[in-house]
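S.K.: Show me how the following folds:
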Amino acid sequence: MSDTSQLPTASAPRPDVPPLLSFSLALWLGAALAYNGAQAATARSCFVVAIVSAVLCLVALLIHWKAVRALPMLLVAGLLGGAGWALSCGGLLHGDEARTPTGGTIELRAIEDARDFGFGPVFAAEVLTGDGAGLHVRACLPEGAQTPLYGNRVVGDASWSNVGESGKDRAWSAGLSHDIKLSSCEIKQEQGVFSAISTVRTRAISMLNVQAEPGTESGSALLQALLCGYRGNLSDSALYDAFKTTGLAHLVAVSGAHLSIASMAFGIVLRKLRTGRGVLIGAQVLFLASFLVLTGCSPSSVRAAIMAGASLLSFFAGKRHASLAAVGLAVVAFILLDAKNAVSVSFTLSALSTAGIVMFAPLFSGWVDRVQFAPIRVACGPVVITLASSVLTGAYSAALFSQTSLVGPLANVLTAPFFPVLCVGGYVSCAAGLAFPFTAHACVGAACVAATWFNNLVQACAAIPHAAIPIYANPAVCLAVSGAFAAALWMAWPTRVSARTASALLAGAVVLCVVPWAVSARCSDEVVMLDVGQGDAFLVRSKGSAVLIDTGTNDAMLREALARHRVLSLDAVIISHGDDDHMGSLEDVANVVEIDNVLVANDAFSCACDSCERLLHAASLAARDGSVLGLSPGDEIEVGNFSLSVIWPDSFSDEGGNADSLCLLMTHNVSSTDATRSATMLFTGDAEAEQLEYMIDEEHIGNVDVLKVGHHGSRASLTDEVARELSPNIALISVGEGNRYGHPADECLAILDGVGAQVFRTDEQEDVSCTFENDGTVRVQVG
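M.R.: Just a heads-up that it's a prediction; the model follows:
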């Protein structure tokens, strides 16, 4: 019997792709490739190749002009033009890097909101005065200094330095030429019209903080991100992790997607209520204008507003060809204004999400319009927009966050109807509070309560077991795959797809996603030193069991590392001590990996220090059912063929600090064929030579095959005597490239070399896997 059930055909015709959009995409690709390549070139070579590219671009445009509809030549012209422009900008940045400004009093203008990472606010800024005028730099203020917002002027005494090796790639992508540190600073407001806008934004952020009711702090943080583009409170909270876990991070970003979803959903409701065209347009213009004012007219908000405007033109006027051309024109304009936009993550998400909405929202709307029940059609409007915006960005976002949300479709369906209401209601409440201060408490308080309820819904979705899984993928490859999928969807636009075929395609996609994770990456007994930058994270697994010892503090790097090794669940996470570089990512990893238990030193429960308090709080949130257990010397943890014995500390003497690190002696419990002893490994956390000497004297440890070098290879981590007693064949040092501590110390490396240890470091070899064989040998694989 043939299958006659079919999905509905789209009511809207397939849009044509205007030449301007094709040209803009080629220009974008050429600029992105050239800007990244320019980093490794010299200023002179950048300018020479830029001139050649410009000439060839003009030739290609001339050929295109003479040969009507010569699309290939238009694409070549776009690639060459983008490359030439980006190379010239790269050459200028090299010239900026070569400048050597002197110290002294300078004035800066913040070009982004500052973030405080515990050692003082850090932000990108433009230098306004002195011999460094015109440079874009990364500025660091003294610890405890007021945190500047976008547009604030900062005056202070500065010292200059070149960007360190570890931060060069990030600085190049942001167009920053130097690092500066201010020993003193004073924050001033901008002058003129911009000052008024900046003042409104500052007042709005403050009002959302002050007027929030007790218990609605998370709602206040969400509204600050949605309405003002300020993510300082949101990014530092577990709430942002919940948005990432549920695939809703795009909702709290200043992007075309965020604004388009909110404004278009708002417009859909107005249309369903049969609002007049004039009122509809006026409401949308007012909505975009309020967004620009409350976000301080930052470049990202202006970009988002322009992209959202193109989306609205398509959705409400039905002129998708013109809208796609407008998107293309916007892409060209933004890249010509600033070539580094070509490699900007926020620009990529904003532009591609807008293009997805313009092109595919009518297709999905056509399917929804065939639903007979009107309330469902209205409720599905925001879902349609979200789905369309994800066509070109979903895979890219997953690669950026190193995770993919399995509850994303459910979370979008549940939250999409409420999101535009929250945004529009938030703008109205904020505007009322600013215009009439006596209403601020009532208006903002109500908005914060509503935002808190919204957050509770997001967090409930994030709490579903295996809500997200870690993935490891190249963002560029994901973009290419998304582009191919979008092209296939566009080409198949008028085709009727049977329900059976659609089900088979869906099942095939699920199988392709799940099977690689269902099959274990390795069946061997192994310990993997994960590259998480300046921090520790060691994966121990055997016979289907897995334990993570420490998490580091770089969330993205840890998620990527777990994804590379296909880790979906952990029997336990063992935290050596409460320093951030050993437990900072504990809460984040729990969002993508199921954790049965968190294990800490037993004395941490009775220690009153701040680090132990933070550790226990994070552990209770990370562990399933809040199962946090204490470990004392003599305790053992079985991980397949491995036994981990606790040998330190007997009791805390350093308030849970380095000297109180949990130390574990691991034994591989497989009888070797030649009757030699089983291989052993010592995990030391940040314990150093003084603590190791005590363990040796008490005969807790002797010779080991593998040594996790304490405290990232600091000067005090080893002595000649300790190294001779341990006599490791393999030494593992987890350390960040170009770290400011000078780890590992030359003295430590010399000591290890003196005992014949083979040293492996994450800053040089990235992940390091140690496979424990049945004959007692340890095989090492890097990368």
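
S.K.: going forward, measure contacts between C-alpha atoms and count neighbours the same way
M.R.: Noted.

S.K.: for the stretch 551-700 of the chain, what spans make up the strands?
M.R.: 569-574, 594-601, 628-631, 636-639, 642-648, 663-668, 680-683 (DSSP state E, counting those that start in this stretch).

S.K.: can you give me the helices in the stretch 501-650 of the chain?
M.R.: 555-564, 580-583, 586-589, 610-622 (DSSP state H, counting those that start in this stretch).

S.K.: of all those, which lies closest to Phe438?
M.R.: helix 610-622 (38.3 Å; CA to CA).

S.K.: of the strands of the stretch 551-700 of the chain, which approaches Cys448 most closely?
M.R.: So among these, strand 594-601 is nearest, using CA to CA, at 31.0 Å.

S.K.: what packs against that closest one?
M.R.: Strand 594-601 sits against strand 569-574, helix 610-622, strand 628-631, with contacts defined as 3 or more CA pairs under 8 Å, 6 or more residues apart in numbering; DSSP states H and E.

S.K.: ranking those by burial, who's on top?
M.R.: Stretch with highest mean neighbour count among those: strand 569-574 (a mean of 23; mean count of other CA atoms under 10 Å).

S.K.: so it versus strand 594-601, what angle?
M.R.: Angle of strand 569-574 versus strand 594-601, following axes from the mean of the first three to the mean of the last three CA atoms, to 10 degrees, is 10 degrees.

S.K.: Give me the angle between strand 569-574 and helix 555-564.
M.R.: Going by the same axes, to 10 degrees, strand 569-574 makes 130 degrees with helix 555-564.

S.K.: here's the other one to compare against:
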Amino acid sequence: MRVSSREPLAPPRPHLPPVLLAGLAFWAAGVLVHPFLRNVGAEGCVALGASAMAAGVTVGAVCVRRRVVPLTAVAALGVAAALVACASAAWSLTAAASMAGGERLWECTLTTDARQSDFGATATVRAASDGRVIAVRLNLPAEAGDLMQGERLTVRAALRAPSAAAAESFWNSGLAGSLTVRDLPAPEERRGALLAGLRHHAIGLIERYGGEGAPLVQALVCGWRGPMEESGAYEQFKRVGLAHLVAVSGAHLSIVTLFVTSGLRLVRLGRRAIAVVTALFLVGYVGFTGMPVSALRAASMVATGLLALLTDRRSSALAALGLCLIAFGAADVSALLSPSFVLSAGSTLGIVVLAPLFTSWAARARPAVAAASAPLALTAASTLATQPYAAALFAQVPLLSPVANMVGAPLFTVACVTGFAAVLAACLVPAVAPLSLGAAGAAAAPLAWAVRGLAAVPGTCLPVDGDAAAMVLLSVVMVAGLWAWWPSPSGRSLAAAAGALATAALLAAAPWRAGADEIVMLDVGQGDAFLVRSQGAALLVDTGNRDALLKEACARQGVRFLDRVAVTHPDDDHCGSLEALGDVAAVEGLLVADDLLECPCEGCGDLRDRAESERYPAGVRGLKVGDAVTCGRFTLTVVWPASFADEGGNGDSLSFLCSYDGDGDGAAEWTALLCGDAEAEQLRAMAPSLPADGIDVLKVGHHGSKKSLDESLVARLAPRIALVSVGAGNRYGHPAPEVCDLLAEGGCAVLCTDEAGDVTVAFSMEKIEVSTEHAAPSS
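M.R.: Okay, here's the model as predicted:
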């Protein structure tokens, strides 16, 4: 029997209820207005709230009188409600500023797990004092990194307003400021909620009996990613597009819950019983994560979406999603800007609207694929609705994501469901903990192996430098476009879509400006990353330590391949993102100072271990003074260090005299000095190796610290252009104003990444041209 190419037909297109439109209008208005209110003041907030409330009442009254509610009125009511909520939240944040000042006692309840940072541990808390409750960031000693959501402690500290550089971030997160605690309260003074205690116990049991798979089981079941992040395993999941599987997100809960409901259907439970058991499962599952607000939001949205698919009432689910958007946004306006909120809401919207359509497409495939069509369709719908935003969030598009999701979804489900059952059994019957949790670790192993294998493929990600709001808009356009088109399944149309996606990926992956002769100072925050490229060759000096910023810079500059990466010294702000670089660019080999290969210090040893794990095709090469590396028309000659005297520290920074020979006659037209964190003392020692008439471009050492230059050195080097890689509002005060003044007084143009962004210095036979990312080009 021949099957018509028109069958099976696409399922009915879901109706989009007015409540969903109101919810989306509320969300959009909140995202646009809340950041703006930071500079309005308390009186302005009151005026805005009153005006919005009056407008909403007026629109409602007109609709009641006419007995009709047009879609424009629905959207207007959503916007009015958002403005009232934003005004109220902004007024509260503005009023909280009055609590800043002297020390006082605060009763703090953690609303997130504590996370390790460069300067200790941090957590978000609800802090109560003198009858008022505000949300703040709590800075803790490093040993407090095991504190979990729900735990309570009493601290004495002064509320500190955020710095100018951090003010926008704090405001958008709904935080009034920060409390810093020098001494962690004694364990008996730390009061844990019941769920926090249960979670602590479960995590400890998994660590004890879970074997090598324990970190993954802790993340899947308990939402505890600390061990995975420390081992680098979480980066591997991000690299292949499976980060959503190890976060308590809408996509994570959707996949697990779908398999649970599928299992319940196999035992022929009725719809009502399935709904009850599924709800109980969600409550129990989220309970193991400590019930953070983000998980509760995700669970609520997932419940509306999946129960709609079970009952085939998608319009009701979309109405419920609209109510969720309004309810959660009204409770906490800052949640509307939260990545977890965006991902959960987007995932639920994509699943409810598109999963049945994608299932009908999969039904045309072979039986083996058709049998797995439900989870695959769910994953595809969720990914389509969230991937653009996730790409902006992680600064990369995981090219292996489709394959990884097809392979990983079933393995993840087995690991997750097994882990949940094992942890529950271990908590209820401690005697079975070794057996059950050992089985959970074994069940997680295939997923870990699959991710590790896929992540080992070089250049698996496409770097992205995209605005988050624009990416959300792109998702909305794609979902809305498919909803409007609603195509019936067709092999020809699917092949055309796959071809279009492949072509777009190839075009996006193509390098830009491959023939340019230039040195680019990449904006990677408080770190160094300098790109040298010419005639198709490319070399990167240092990587910084902000993975997302490095990947965004690679996207801006079209970097997909590097002949070499040179690490000047093993400080984190110069090589912390070495592994992350491999996600988005294939790296041929690594260059370091020759003494680093034998230096016994911890930093050098750690860098050697990391380099070995990357398995560079050309290996790791040690450079001595006088060695030269060619990059197109540039020749980088090592001028420092003669030997290590600082255990690989700032004073041992690998430094290059970069000479540009435009016509190939062996004489340099222009020169640049790239000196890592070397300061005045080292520059004086290397001065005899530099041109007698000075250099044209100077990478200022140690981010422009006070000791980086002095008057005599500025006169000796006589640079025309000075490049300073520095993070905005950094705590070190870099660059030092006196250093910038010395350079400016010497007739040098000083360019800093905190103000200019990426700075490109382009070389030709006739001239040097400078262009900046955030300012008009100058020469």
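
S.K.: circling back: and the strands of the stretch 551-700 of the first structure: which comes nearest Ala221 of the first structure?
M.R.: Nearest of the strands of the stretch 551-700 of the first structure (CA to CA): strand 594-601, 26.8 Å.

S.K.: Put together JSON lines for the strands of the stretch 551-700 of the first structure, with distance to Gln6 of the first structure on each row.
M.R.: Converted to JSON lines, the strands of the stretch 551-700 of the first structure look like this (distance: least, CA to CA, whole Å):
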{"stretch": "strand 569-574", "distance to Gln6 of the first structure": "39"}
{"stretch": "strand 594-601", "distance to Gln6 of the first structure": "39"}
{"stretch": "strand 628-631", "distance to Gln6 of the first structure": "52"}
{"stretch": "strand 636-639", "distance to Gln6 of the first structure": "51"}
{"stretch": "strand 642-648", "distance to Gln6 of the first structure": "55"}
{"stretch": "strand 663-668", "distance to Gln6 of the first structure": "58"}
{"stretch": "strand 680-683", "distance to Gln6 of the first structure": "60"}
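
S.K.: To Ala435 of the first structure, which of those strands lies closest?
M.R.: Evaluated with CA to CA, these place strand 594-601 nearest to Ala435 of the first structure, the distance being 47.5 Å.

S.K.: now what about that closest one, what contacts it?
M.R.: Residues outside strand 594-601 of the first structure that contact it (CA atoms under 8 Å, 6 or more residues apart in numbering): 465-466, 568-577, 619-620, 622-624, 626-632, 649, 661-662.

S.K.: Would you confirm that Ser24 of the first structure contacts Val76?
M.R.: No. If you go by CA atoms under 8 Å, Ser24 of the first structure and Val76 don't touch, sitting 11.2 Å apart.

S.K.: More neighbours: which of the two?
M.R.: Ser24 (25 against 21; other CA atoms under 10 Å).

S.K.: Quick check: the most centrally placed residue in the second structure vs Pro388 of the second structure, distance?
M.R.: Nearest to the geometric centre of the second structure sits Phe394, at 3.8 Å (CA atoms, centre = their mean). Counting by CA to CA, to the nearest Å, the gap from Phe394 of the second structure to Pro388 of the second structure is 10 Å.

S.K.: just Arg13 of the second structure next, same as before
M.R.: 24 Å.

S.K.: more crowded one of those two?
M.R.: Higher neighbour count among Arg13 of the second structure and Pro388: Pro388, with 24 against 17, using other CA under 10 Å.

S.K.: Now for that one: which residues touch it?
M.R.: With CA under 8 Å, 6+ apart, Pro388 of the second structure has these contacts: Met471, Val472, Leu474, Ser475.

S.K.: What residue in the first structure is paired with it?
M.R.: The alignment partner of Pro388 of the second structure in the first structure, by TM-score structural alignment, is Ala395.

S.K.: element containing that match?
M.R.: Per DSSP states H and E, Ala395 of the first structure falls inside helix 394-401.

S.K.: That helix vs the second structure, average distance?
M.R.: Compared with the second structure after fitting, helix 394-401 of the first structure has a mean deviation of 1.2 Å; criterion: mean CA distance after the TM-score superposition for the first structure.

S.K.: Now find how far off-centre that helix is within its chain.
M.R.: 9 Å (CA atoms, centre = their mean, to the nearest Å).

S.K.: Could you point out the helix or strand that follows it?
M.R.: According to DSSP H and E, the helix or strand after helix 394-401 of the first structure is strand 403-405.

S.K.: Look up the counterpart of the helix or strand immediately after that next one in the chain in the second structure, residue range please.
M.R.: Sequence-wise, the next helix or strand downstream of strand 403-405 of the first structure (DSSP H and E) is helix 408-415. The aligned range for helix 408-415 of the first structure in the second structure is 401-408, by TM-score structural alignment.

S.K.: Flag every buried residue along that stretch.
M.R.: Ser401, Pro402, Ala404, Asn405, Gly408 (16 or more other CA atoms under 10 Å).

S.K.: Also stretch 727-737 of the second structure?
M.R.: Buried residues in stretch 727-737 of the second structure (16+ other CA under 10 Å): Gly727, Ala728, His734, Pro735.

S.K.: Now do the aligned partner of the first one in the first structure against Ser166 of the first structure, distance only.
M.R.: This means Gly727 of the second structure. Under the alignment (TM-score structural alignment), Gly727 of the second structure pairs with Gly736 of the first structure. Using CA to CA, Gly736 of the first structure is found at 8 Å from Ser166 of the first structure.

S.K.: counterpart of Asp677 of the second structure in the first structure?
M.R.: Checking TM-score structural alignment: Asp677 of the second structure goes with Asp686.

S.K.: sorry, back to before: quick one: the match of helix 408-415 of the first structure to the first structure mean distance?
M.R.: Looks like 0.8 Å for stretch 401-408 of the second structure (mean CA distance after the TM-score superposition for the first structure).

S.K.: Would you mind identifying the next helix or strand past the longest helix seen in the first structure?
M.R.: Taking DSSP state H as the criterion, the first structure has its longest helix at helix 71-98. The helix or strand immediately downstream of helix 71-98 of the first structure is strand 104-110, counting by DSSP H and E.

S.K.: Give me the mean distance between the helix or strand following that next one and the second structure.
M.R.: Going down the chain from strand 104-110 of the first structure, the next helix or strand is strand 115-116, by DSSP H and E. Its aligned residues in the second structure lie a mean 1.1 Å from strand 115-116 of the first structure after superposition (mean CA distance after the TM-score superposition for the first structure).
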